[in-house]
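**Student:** here are the coordinates; sequence isn't available:
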């Protein structure tokens, strides 16, 4: 039976028993990230290159070479890597040794592999199943994630109903998640289920939706394999499966890729939402207003179009979608591509190689589509939305560009976003007079840089540099630098500001009026945080 059929709905007892046997074998092999990395490290000298590095670049030949002649102690792991990660054929005897509890027949019955008609003693994979390790606010963890066979295993372009596994976008989004406890979380467009699994770490219940029944089957299989029983899977488009429901969190890696709606252009379910331009992102952003509970947060990755040459048009489009809602927002554009570069990226992503007639035709279709709508470029970034608590006026209104490298954030940006939201809520509830009574401390990743002209006593520039977060560098004046330097939580801001005014022989009220907005900005950027009293 195909895996999709077994996991189209909640699995029966016989299927769960097969999955339990598979899990026992994967743990015994072991088939884990650490075990595979150790295998690559041991074989790197033999292969004369690091197989893992080559795989991450999209090439498997070094890995195939490294697996030749592995020691007996690595044989089980190597067989599973060949079949489930590299998408290669394996001997039935070797697979039986690697999966002694499940067995070859069990692997076939579960839908992991099938025997070759021409060579019955050889098996080929039917799905991609690979280990995945991470660290979040709850600590380290690891899962096995199922997806369709990739381009390397298929030897050509992907089918349009392809279910994507763990990639750069999915790990980026999981690292962005605000990991506060939540009662109910919605994973909109779950795909392989990776975000639903992450959400289950801090949510009582998760609802995972997708328009693809195949994706839901693979995600349900992964949840069963990883013993996650708090996720409910629903079939349907966008918010239709959760009509009338509200959630404390919404997370979505939607199919945001802008794709021409013309004959001959593949429509990949995992990346193409079927709407014109950035319409799918607009639908997700607008729809969040009806489905967030008070205090609820939505986070998604997105593309947006720049049209007509206006410098701020891309971000303004996203902000405009929220104009008729009471949602707060923090939108961060991470990069911007011209139409040709954008098209090239996503044509290659589907497995079509540059130089072919098909590539040229698709490239033409993409550029024609952008030209029809006057698209000058496409932005990519992060969208965070929040519904204010009942009775609280919206205060979070940020749309910014942070292109290029950002700070060092082990585990992702999620902890930084959560801390900034919490700190901003404190200062935004205070007027400037009340703010004087607040004590702040400098975030531990902030350093000070002073730049001097040769021979000058006074610095030409003083920078406050953020090591984590978005890696901001703030050009601070003498007074602001002094205030930050004195912010150790022992004195309120007003007392510090007045003392600085005395030292500078400045008017205390005028200096505070100058410093108050700068202090708020440093809190909003995560360089200053309220002291714990």
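**Tutor:** Here it is on my side, so go on. Remember, it's a predicted structure, so these values are computed and weren't measured experimentally. Numbers count the residues shown, from 1 in each chain.
**Student:** drop to CA atoms for contacts and neighbour counts, all remaining ones
**Tutor:** Fine.
**Student:** right, and the secondary structure at residue 262 would be what?
**Tutor:** Look at residue 262: counting by DSSP: H, G, I helix; E, B strand; the rest coil, its state is coil.
**Student:** Pull the contacting residues for the residue nearest the centre of the chain.
**Tutor:** Closest to where the C-alpha atoms of the chain average out (CA atoms, centre = their mean) is residue 173, at 1.4 Å. Going by CA atoms under 8 Å, 6 or more residues apart in numbering, residue 173 touches 195, 253, 300-301.
**Student:** for residue 497, same thing?
**Tutor:** Going by CA under 8 Å, 6+ apart, the list of residues near residue 497 reads 483, 508, 511-512, 515.
**Student:** for this protein, which strand is longest?
**Tutor:** The single longest strand within the chain, with elements called by DSSP state E, is strand 292-307.
**Student:** In a helix, residue 326, correct?
**Tutor:** No - assessed with three-state DSSP, residue 326 is coil; it does not lie in a helix.
**Student:** Surely it touches residue 390?
**Tutor:** No - using CA atoms under 8 Å, residue 326 makes no contact with residue 390, being 11.0 Å away.
**Student:** SS state for residue 333?
**Tutor:** strand.
**Student:** Report the spatially nearest residue to it, omitting neighbours in sequence.
**Tutor:** Distance criterion CA to CA, 6 or more residues apart in numbering; nearest residue to residue 333, sequence neighbours excluded, is residue 381 at 4.2 Å.
**Student:** Tell me where the stretch 101-250 of the chain has helices.
**Tutor:** Taking DSSP state H, counting those that start in this stretch as the test, the helices found in the stretch 101-250 of the chain are 103-110, 151-154, 168-176, 194-200, 213-225.
**Student:** List the buried residues in the second one.
**Tutor:** Taking 16 or more other CA atoms under 10 Å as the basis for neighbour counts, the residues of helix 151-154 that come out buried are 151-153.
**Student:** One more: the third one?
**Tutor:** Neighbour-count burial for helix 168-176, counted by 16+ other CA under 10 Å, picks out 170, 172-176.
**Student:** Could you do stretch 498-514 as well?
**Tutor:** Per 16+ other CA under 10 Å, stretch 498-514 contains these buried residues: 498, 500-501, 508, 511-512.
**Student:** okay, pairing it with this:
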């Protein structure tokens, strides 16, 4: 499923609760001030008001494409680099055209009342308010959202009102998804990001659209299912995707605050998601609780999760309120991933699948996949782990201390950094891996079959969305896993996206290294023998694999058994990797 955020995070500071006149004046001078505490999540009580807000957004063109058109390619690219100034300049230019100044229209005089905003100006006001931190007045917001109004935003908990300005109470951004029926414009609310508040993030922070959630959405195979479960749903981003191909979805989260955001987002996007806003429970269920506890005794066709897998040093006497609930599951080391995988067979239907992100530890004397391999072996699941990155304990500590903006206090940063290093050292951890996980429970008739396992490290560039690629490759790999001999009777062909690279020293008669490279999807590359290269060159779908093996061996003096094994490996891994297609 394609996924399209309109922009990334942005390094601006904006107030997040009641704003004083002094703060308003300081903001106009570009002066950072101390901001009040983060307010509560948006209110889902007034469905009619939420519907009015959605209509205002559509009419103002406050959509992914609308904002991109307003800002232009350069400003959007700058926002992806966390540079907000180009977007601010573009918005200020748009607002300055045929619109009273912030000072003039705050008086509410005749000129202000008569002013009519164009669609691009309405979009500019909303972009200023929620995306690029340009001050907007009551009048500007009122004109941009005529159905909702300033008071409506306050009632919904989406904005806070200062003496002269309206400020965002939460993050709100357009979100474009591709569904079976085509593109759909959605909107996602979440807590203000670390760049929008002073100090470290609050412990009950609710994440919005981020790289991890986009990655999970992109890798999920969107096969039609009856039931789907999102573990650790947060503000509900995965639910927005699951509702396109699941009849009923369930989202669980330990944080009631996160579930409030998820409920609001479902209501805000109800028509596009084919939901009855007054009967959400017909297709959606939101349950409070840790991991799989809220769904004990129930089973699902598909489970997805961006779980709170971040490895965090445990402290004596700590409580749930001491942890960042959006990322820290409260377990030692990578025990949360082990616990979650161990529990999946109980909640998966036969042939049901799970797709997740995760972390795993490794010591100096073990392979990176040692612990993941033991987890899935004990659970009896087929599994595919793709390690996308690995970090040292120091690198890991730096990453996650920055994530919560804990570096803003040097004393706290130094203390927490030391705790991370000591914690990893206590278990002999040398590397922490991060990656993508696909799991499947065996079908009832295959319970005695050895599970299919694959563990690989791919740190290069990939092409999202990977969901279709993953779905196709695991289907082929599982088929080959149960009937390798049948592969030799298939007529195979090499797809056009596979290219060949040959390397040899100057003056050498033959290439010393031949590489088969995949141009799409996971974009792997692997060395192959010259005989296998001949096989791939001849594989055009006309002859069976067995016939081609015999022909290639007669020309290259290669042993048939040797090439047969390589072709079988190419078929199994190539079916997985896409080097040969049926």
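**Tutor:** Received the coordinates, thanks. Since the structure is predicted, the reported quantities are computational estimates derived from the model, not experimental observations.
**Student:** Which one, of the helices of the stretch 101-250 of the first structure, ends up nearest to residue 63 of the first structure?
**Tutor:** helix 151-154 (12.4 Å; CA to CA).
**Student:** quick one, strands of the stretch 401-550 of the second structure?
**Tutor:** For the stretch 401-550 of the second structure, the strands defined by DSSP state E, counting those that start in this stretch occupy 429-440, 453-457, 491-493, 498-503, 513-518, 525-528, 540-544.
**Student:** Serialize these to TSV and add fields for distance to residue 313 of the second structure and mean neighbour count.
**Tutor:** Formatted as TSV, those follow (distance: least, CA to CA, whole Å; neighbours: other CA atoms under 10 Å):
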stretch	distance to residue 313 of the second structure	mean neighbour count
strand 429-440	13	21
strand 453-457	26	15
strand 491-493	51	21
strand 498-503	45	14
strand 513-518	40	18
strand 525-528	38	15
strand 540-544	55	15
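**Student:** Dump the ones you listed to CSV, plus distance to residue 420 of the second structure.
**Tutor:** Converted to CSV, the strands of the stretch 401-550 of the second structure look like this (distance: least, CA to CA, whole Å):
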stretch, distance to residue 420 of the second structure
strand 429-440, 11
strand 453-457, 25
strand 491-493, 51
strand 498-503, 44
strand 513-518, 39
strand 525-528, 36
strand 540-544, 55
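**Student:** Of all these, which one is nearest residue 265 of the second structure?
**Tutor:** Comparing these by CA to CA, strand 429-440 comes nearest, at 26.1 Å.
**Student:** whereabouts in the first structure does the closest one align?
**Tutor:** Aligned using TM-score structural alignment, strand 429-440 of the second structure spans residues 375-386 in the first structure.
**Student:** Select, out of the helices of the stretch 101-250 of the first structure, the one closest to residue 354 of the first structure.
**Tutor:** Of all the helices of the stretch 101-250 of the first structure, helix 151-154 comes closest under CA to CA, at 15.2 Å.
**Student:** and the closest one, which stretch of the second structure?
**Tutor:** Helix 151-154 of the first structure maps onto residues 194-197 of the second structure, going by TM-score structural alignment.
**Student:** roughly how far is that stretch from the heart of the chain?
**Tutor:** 20 Å (CA atoms, centre = their mean, to the nearest Å).
**Student:** what does stretch 384-404 of the second structure give?
**Tutor:** The chain centre lies 16 Å from the centre of stretch 384-404 of the second structure; the measure is CA atoms, centre = their mean.
**Student:** Pull the residues that contact it.
**Tutor:** Residues outside stretch 384-404 of the second structure that contact it (CA under 8 Å, 6+ apart) are 194, 200-201, 310, 372, 407, 413, 416-417, 420-421, 424, 429-439, 453-460.
**Student:** let's see it at 6 Å
**Tutor:** 200-201, 420, 431-438, 453-459 (CA atoms under 6 Å, 6 or more residues apart in numbering).
**Student:** ok so, going back, distance from the match of strand 429-440 of the second structure to the second structure after superposition?
**Tutor:** Superposed on the second structure, stretch 375-386 of the first structure shows a mean distance to its aligned partners of 1.1 Å (mean CA distance after the TM-score superposition for the first structure).
**Student:** which residue in the first structure lines up with residue 387 of the second structure?
**Tutor:** So residue 387 of the second structure corresponds to residue 333, using TM-score structural alignment.
**Student:** To clarify, my last question referred to residue 555 of the second structure.
**Tutor:** Using TM-score structural alignment, the equivalent of residue 555 of the second structure in the first structure is residue 503.
**Student:** ok so, going back, want to throw the buried residues of helix 168-176 of the first structure into JSON lines with distance to residue 451 of the first structure?
**Tutor:** Below are the buried residues of helix 168-176 of the first structure laid out as JSON lines (distance: CA to CA, whole Å):
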{"residue": "170", "distance to residue 451 of the first structure": "40"}
{"residue": "172", "distance to residue 451 of the first structure": "35"}
{"residue": "173", "distance to residue 451 of the first structure": "37"}
{"residue": "174", "distance to residue 451 of the first structure": "38"}
{"residue": "175", "distance to residue 451 of the first structure": "34"}
{"residue": "176", "distance to residue 451 of the first structure": "34"}
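**Student:** Among those, which one sits closest to residue 489 of the first structure?
**Tutor:** Using CA to CA, the buried residues of helix 168-176 of the first structure come closest to residue 489 of the first structure at residue 176, 28.4 Å.
**Student:** List the contacts of the residue lying closest to that closest one once chain neighbours are set aside.
**Tutor:** In this structure, residue 176 of the first structure finds its nearest non-sequential neighbour in residue 414, 4.1 Å apart by CA to CA, 6+ apart. Contact analysis of residue 414 of the first structure by CA under 6 Å, 6+ apart lists 175-178.
**Student:** What lines up with residue 333 of the second structure in the first structure?
**Tutor:** In the first structure, the residue matched to residue 333 of the second structure (TM-score structural alignment) is residue 277.
**Student:** Is that match part of a helix or strand, or is it coil?
**Tutor:** coil.
**Student:** Stretch 214-225 of the first structure aligns to what range in the second structure?
**Tutor:** So stretch 214-225 of the first structure sits over residues 257-268 in the second structure, by TM-score structural alignment.
**Student:** hmm, back to that, now the helices of the stretch 101-250 of the first structure as JSON lines including distance to residue 526 of the first structure?
**Tutor:** Shown next, in JSON lines, are the helices of the stretch 101-250 of the first structure (distance: least, CA to CA, whole Å):
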{"stretch": "helix 103-110", "distance to residue 526 of the first structure": "49"}
{"stretch": "helix 151-154", "distance to residue 526 of the first structure": "41"}
{"stretch": "helix 168-176", "distance to residue 526 of the first structure": "15"}
{"stretch": "helix 194-200", "distance to residue 526 of the first structure": "24"}
{"stretch": "helix 213-225", "distance to residue 526 of the first structure": "35"}
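**Student:** This completes my enquiry, with thanks.
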